[in-house]
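Student: mind looking at a prediction? Sequence and model below.
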Amino acid sequence: MRDSPRLSSVRATRPAPVPLSLHPVLVCPFLEDAESFLREAVGNRRPVLCTETRLLPVLNRAITGLERMFPGLARVCIRGGERNKTRRQKERLEDALFAEGLDRQGVVLALGGGVVMDLVGFAAGTFMRGVPFINLPTTLLGMVDASVGGKVAVNTPAGKNLVGLFHPPAAVCAVLSTLSTLPMAEIRSGLVECLKHGLIADEDHFEAAGSAQPGRMARDPSAFSGFVERSIRIKGAVVDRDPEERTGERNLLNAGHTVGHALERLSGYRLRHGDAVAAGLCWEAALSVAQGYAAPPLLVRVQAAVRRLGLDPMRDEWPDRDILEAARSDKKNAASQVRYIPLGDVGRPALPSPYLAAIGPGDLRKARALLGRR
C-alpha cells in the first residue's frame, strides 16, 4: 500500500483538493468510479472485507462490486449498533481475522457505518501490532465523521469510546449511491453532524444543513455531495492541526458531545448518535447562553435548525443530576470538572483553544429553563 500523501483530495463530481494530511479521501457517485482509487490503495496487499451482518442484503451491490475488483475477497461479519461496540466484539473480530489468515501484509476493508469503522480500525490498529485498513462508509454520519481522522475505539460500561487509539485509515472512499439505502432517521443523524461542523466553523454550512430536505436527498444521493465534501474539509482542517489531541484544537469537534454522549449512555445506546448530538447541541447552546458566552439568538437558531430536521431539541427524559453524572467519564474532563465547548455564535467557538469551559452546579438547571422557553 502506498504511503499517504501530505496533500490529499476529496473528489465527487469534480476535483476538490483538501488539506488533509492523514489519509487520501475520495467522494464519488458510484463504486465503479472508485476502482482505480481502491486498487491503488490496496496495492499488493491481500484484502479482507469486514461488514455488518444485518447489512448484507442492503449492501449486496457494493459487496459484489468489491468482489469483482478483488477476486477471492474474504469476508468477515460483525454485529452492528452502539451496544455491540465492545471489547468482546473486538475480540471476536480479531479471532475471525486470524481464522481468515490475515497477516501484516494484508489490509482490512471496513464497509458500513461508524460502529463498523470504529471496531475495524481499533482491531486493525492492534492486530499483529498494526495492519492498515480502508474505510468505506455507507452512512452519511460515517462519511462526515467516523471515517475521517483516525480515532478508533470501543465503548465500556464507564462510557463511550473510552478504550481506543489513534490509527488513521490508509484511505477513505465515500460512495454516495450507498446512501440511497438509508432510512430517514439515519439521514437526519448525519445532517446533525454537518450542522455541528457549521456551528463550529461555517455559518453557511450550518444554514444549509439546517435547511436540508432529507426526503428529497434520499431520492437523489448526489445531493449529499456538497454536505460530505464541506464537512470533510472542516473536520480535516481541525484534525490536521491536532491529529492526536495533544494541543486541544481537536476538542472543537466535540461540540454538543458532552451532553450528547451522556444522553446516549443514559438511553443504553438505544438513542441514535445523531439524535443525541442534536439535543446535545441545543443543551450546550443553552449552557453557552446561561454562562454568558453567547446571546439568546444563538439558542433560537440551533433549536430551530434541529426542529427543521424533525428532531427533539431537548430530550428531557432524564433529570439534570443523571445527565451530569453520565458525563463524568467524558474524556474532556479534568480536575473533577465536567467540561464542554461553549459557542459564541454560529460558526464561532466562544473561547480560544482548547475551547473548554466547566459545567458548574446549577448550570444544567438554567439551561433546561432556557430550553423549555423556546
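Tutor: Received it, and whenever you're ready, just let me know what you need.
Student: C-alpha from now on. contacts and neighbour counts both.
Tutor: Noted.
Student: gap between the helix or strand residue 17 falls within and the chain center?
Tutor: Using DSSP states H and E, residue 17 sits in strand 15-18. From the chain centre to the centre of strand 15-18 is a distance of 21 Å (Cα atoms, centre = their mean, to the nearest Å).
Student: residues contacting that strand, please?
Tutor: 7, 8, 9, 10, 11, 233, 236 (Cα atoms under 8 Å, 6 or more residues apart in numbering).
Student: go on, stretch 121-129?
Tutor: Residues contacting stretch 121-129 (Cα under 8 Å, 6+ apart): 90, 93-94, 103-104, 108, 110, 130-133, 152-154, 164-165, 167-169.
Student: which residues in this protein form helices?
Tutor: 35-42, 60-69, 87-99, 114-126, 140-141, 184-201, 203-210, 214-219, 225-241, 257-266, 273-290, 296-308, 320-326, 363-372 (DSSP state H).
Student: and of the ones you listed, who's closest to residue 250?
Tutor: Shortest distance between residue 250 and the helices of the chain, using Cα to Cα, is found for helix 225-241: 6.0 Å.
Student: buried set for that closest one?
Tutor: 225, 227-241 (16 or more other Cα atoms under 10 Å).
Student: what does stretch 292-312 give?
Tutor: Result for stretch 292-312 [16+ other Cα under 10 Å]: buried residues 293-296, 298-306, 309, 311-312.
Student: quick one: which of these is nearest residue 70?
Tutor: residue 309 (39.3 Å).
Student: before we move on, back to that, name the nearest of the buried residues of stretch 292-312 relative to residue 285.
Tutor: Using Cα to Cα, these come closest to residue 285 at residue 299, 5.4 Å.
Student: tell me the contacts of that closest one?
Tutor: Per Cα under 8 Å, 6+ apart, neighbours of residue 299: 282, 285, 286, 289.
Student: of the residues you listed - the most surrounded one?
Tutor: Using other Cα atoms under 10 Å as the neighbour test, these are led by residue 285, with 35 neighbours.
Student: OK, contacts around it?
Tutor: 294, 298, 299, 302, 342, 343.
Student: in a markdown table: the helices of the chain, plus distance to residue 337.
Tutor: A markdown table is the format used below for those (distance: least, Cα to Cα, whole Å):
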| stretch | distance to residue 337 |
| --- | --- |
| helix 35-42 | 43 |
| helix 60-69 | 46 |
| helix 87-99 | 27 |
| helix 114-126 | 27 |
| helix 140-141 | 29 |
| helix 184-201 | 22 |
| helix 203-210 | 29 |
| helix 214-219 | 38 |
| helix 225-241 | 24 |
| helix 257-266 | 12 |
| helix 273-290 | 15 |
| helix 296-308 | 24 |
| helix 320-326 | 10 |
| helix 363-372 | 13 |
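Student: here's the one I want to compare it with:
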Amino acid sequence: MRKVRVELGKESYDIYISHGLQQELVDFVKGAGFSKQAMLVTDSNVGPLYGEKIRRLLEEGGLKATIATIPAGESSKSLRMAEELYTKAIELGLDRKSPIFALGGGVVGDLAGFIAATYMRGVPFVQLPTSLLAQVDSSVGGKVAVNHALGKNLIGAFYQPKAVFMDLELMKTLPKREIYTGLGEIIKYGIIYDADFFAFLESHVKEVLGLEPEATVHMIARSCEIKAAVVSQDEKEAGLRRILNFGHTMAHAIEKETNYVRYNHGEAVAIGMVGAADISARLGMIPEADVTRVTKLIETLQLPIYADGCTVDAMYRDIFHDKKTVGGKVNWVLMEGIGKVMCRNDVPEDVVRAAMAARIAK
C-alpha cells in the first residue's frame, strides 16, 4: 500500500492507494468519531457493482449507511440533483457529525462533496473514487462543485475530505475509455511538475495502458504526490495551484460546446493540453520538439488531439466565462518546458484563435 499525506494543517488527510483496502476503511471509520447515521452517494453505474459491498464495510465500522443513487453522467452535477440529496440527508436525520461518502467517479465526488460542504454548513466527507480520473484529479485537493448552464464548476467550494481511499480492485470493471480519460490528467502532472514522470509514461506505455499493478500504483501515487504538494502550498488557488489547470481553459470550452456529452473530461483536457503547448510554442516559450513529445504521448495513450463539434468563435467566447478569467483577462497555464509551466494573462487573441483552429477536427 502507498499512503500520500496532504498537509493542510488542521485539514490534513491521508490518501490510501492499494489493491484491496477493506480493512483500512473499516479501521478508519471505527476511529473517526462520526455519528452513526451516514449517507453513501453513488451512481447508477457504480452502485449496482459496489454499493452494497461498501455499505456493509461501513456497517462493520459501526455506521448505519443509506445508499443514495444518482443517474450516471455529468448532467447529475446540478443544483437540482443537489436539492434531492439535501432532502435525503434531512429525511435520514444526518447531523453535523454524520459522514457523507462518495463512491464513484468525479461527478459523484464533486456533487457529494458539495453537499457535505454546505449541508449544516459542513459535515464529514470521505472520498472513495472508482475511476482513474477521479483518483488522480477530482478526489484530491478539496474542490467540490456543481455545474451551471453557463459554465462548468461555477458553483462550489474548497472543502477537504477526511480521507481518500483508492481501492484499485474497483478499477477492474472500468471501460477502456474511462482508463484513457484518466491518463489525460496523469500526463498533465508530468508536463507541469516532473519531467522524469513524463519520461516514465513515455517509456512504459504498454504497462500503463494495461494497468499493470506496479505501473498503476506508481502513476496514481506519483500523480497524487504532485497534486498534494501543490495543494499543500496553495489550498485556495491564490497562485501556484493554478498550474493544475494546464489544458483546462480550452478543455472547458470544448466540453461546453459539445454539451458535456461528446468528450470525457480527460479527453477534453488532452486536446486542451495540445492547444496550450501550441500556444506556448507560438509565443516562443518552448521548441516545437516539446509540442511533438506532448502530442505523441497523448495520442499513444489513446487520447484525442482534435475536437469535433466546436467552432473557434464559440470556444473563444467560452473562455471568458472560465473561473480563471479575472477582469476580462484569461489566465493561461503555459509551458516553459517538459516539467515546468507558468501563468500568463497577456496571450494575444490571434494566437489563441490560431491554436483553437488547429485543434478543431477538419
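Tutor: That came through, no problem. Given the structure is predicted, the values throughout are model-derived calculations rather than measurements.
Student: quick one: the contacts of residue 299 of structure 1 as JSON lines, columns for distance to residue 363 of structure 1 too.
Tutor: Shown next, in JSON lines, are the contacts of residue 299 of structure 1 (distance: Cα to Cα, whole Å):
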{"residue": "282", "distance to residue 363 of structure 1": "14"}
{"residue": "285", "distance to residue 363 of structure 1": "12"}
{"residue": "286", "distance to residue 363 of structure 1": "9"}
{"residue": "289", "distance to residue 363 of structure 1": "10"}
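Student: which one of the residues you listed sits closest to residue 84 of structure 1?
Tutor: Nearest member of these to residue 84 of structure 1, counting by Cα to Cα, is residue 282, at 27.6 Å.
Student: give the contact list for the alignment partner in structure 2 of that closest one.
Tutor: Residue pairing (TM-score structural alignment): residue 282 of structure 1 is matched to residue 274 of structure 2. Counting by Cα under 8 Å, 6+ apart, residue 274 of structure 2 makes contact with 247, 291, 294, 295, 305, 359.
Student: give the aligned equivalent of the first one in structure 1.
Tutor: Taking TM-score structural alignment as the alignment basis, one finds that residue 247 of structure 2 is matched in structure 1 by residue 256.
Student: which residues does its match contact?
Tutor: 196, 277, 278, 279, 280, 281, 282, 283, 284, 340, 341.
Student: test my guess that the fifth one contacts residue 258.
Tutor: Yes. Residue 280 of structure 1 lies in contact with residue 258 (Cα atoms under 8 Å); the separation is 7.1 Å.
Student: more crowded one of these two?
Tutor: Set side by side, residue 280 of structure 1 and residue 258 show more neighbours around residue 258, with 29 against 25, by other Cα under 10 Å.
Student: residues contacting the aligned residue in structure 1 for residue 229 of structure 2?
Tutor: Under the alignment by TM-score structural alignment, residue 229 of structure 2 pairs with residue 237 in structure 1. Counting by Cα under 8 Å, 6+ apart, residue 237 of structure 1 touches 19, 20.
Student: same question, the one 4 residues further on
Tutor: The neighbours of residue 241 of structure 1, taking Cα under 8 Å, 6+ apart as the test, are 249, 250.
Student: distance of the equivalent of residue 151 of structure 1 over in structure 2 relative to residue 27 of structure 2?
Tutor: The alignment partner of residue 151 of structure 1 in structure 2, by TM-score structural alignment, is residue 143. In this view, residue 143 of structure 2 and residue 27 of structure 2 are 26 Å apart by Cα to Cα, to the nearest Å.
Student: same check, this time on residue 75 of structure 2
Tutor: 35 Å.
Student: now residue 296 of structure 2
Tutor: In terms of Cα to Cα, residue 296 of structure 2 sits 44 Å off from residue 27 of structure 2.
Student: ditto for residue 339 of structure 2
Tutor: 38 Å.
Student: thinking again about what came up before, looking at the helices of structure 1, which is closest to residue 178 of structure 1?
Tutor: Nearest of the helices of structure 1 (Cα to Cα): helix 60-69, 7.7 Å.
Student: what do we get in structure 2 for residue 226 of structure 1?
Tutor: For residue 226 of structure 1, the residue aligned by TM-score structural alignment is residue 218.
Student: just residue 110 of structure 1 next, same as before
Tutor: Using TM-score structural alignment, residue 110 of structure 1 sits opposite residue 102 in structure 2.
Student: again, but for residue 180 of structure 1
Tutor: Aligned partner of residue 180 of structure 1 by TM-score structural alignment: residue 172.
Student: more neighbours: which of residue 143 and residue 27 of structure 2?
Tutor: residue 143 (21 against 14).
Student: excluding covalently adjacent residues, which one is nearest to residue 343 of structure 2?
Tutor: Distances taken as Cα to Cα, 6 or more residues apart in numbering place residue 333 nearest to residue 343 of structure 2, at 4.5 Å, with adjacent residues excluded.
Student: same question, residue 303 of structure 2
Tutor: Closest residue to residue 303 of structure 2 apart from its sequence neighbours, by Cα to Cα, 6+ apart: residue 267 at 6.0 Å.
Student: you'd agree the one you found is up against residue 181?
Tutor: Yes. Assessed by Cα under 8 Å, residue 267 of structure 2 is found in contact with residue 181 at 5.3 Å.
Student: looking at these two, which one has more neighbours?
Tutor: Neighbour totals were compared for residue 267 of structure 2 and residue 181, and residue 267 leads with 29 against 26 (other Cα under 10 Å).
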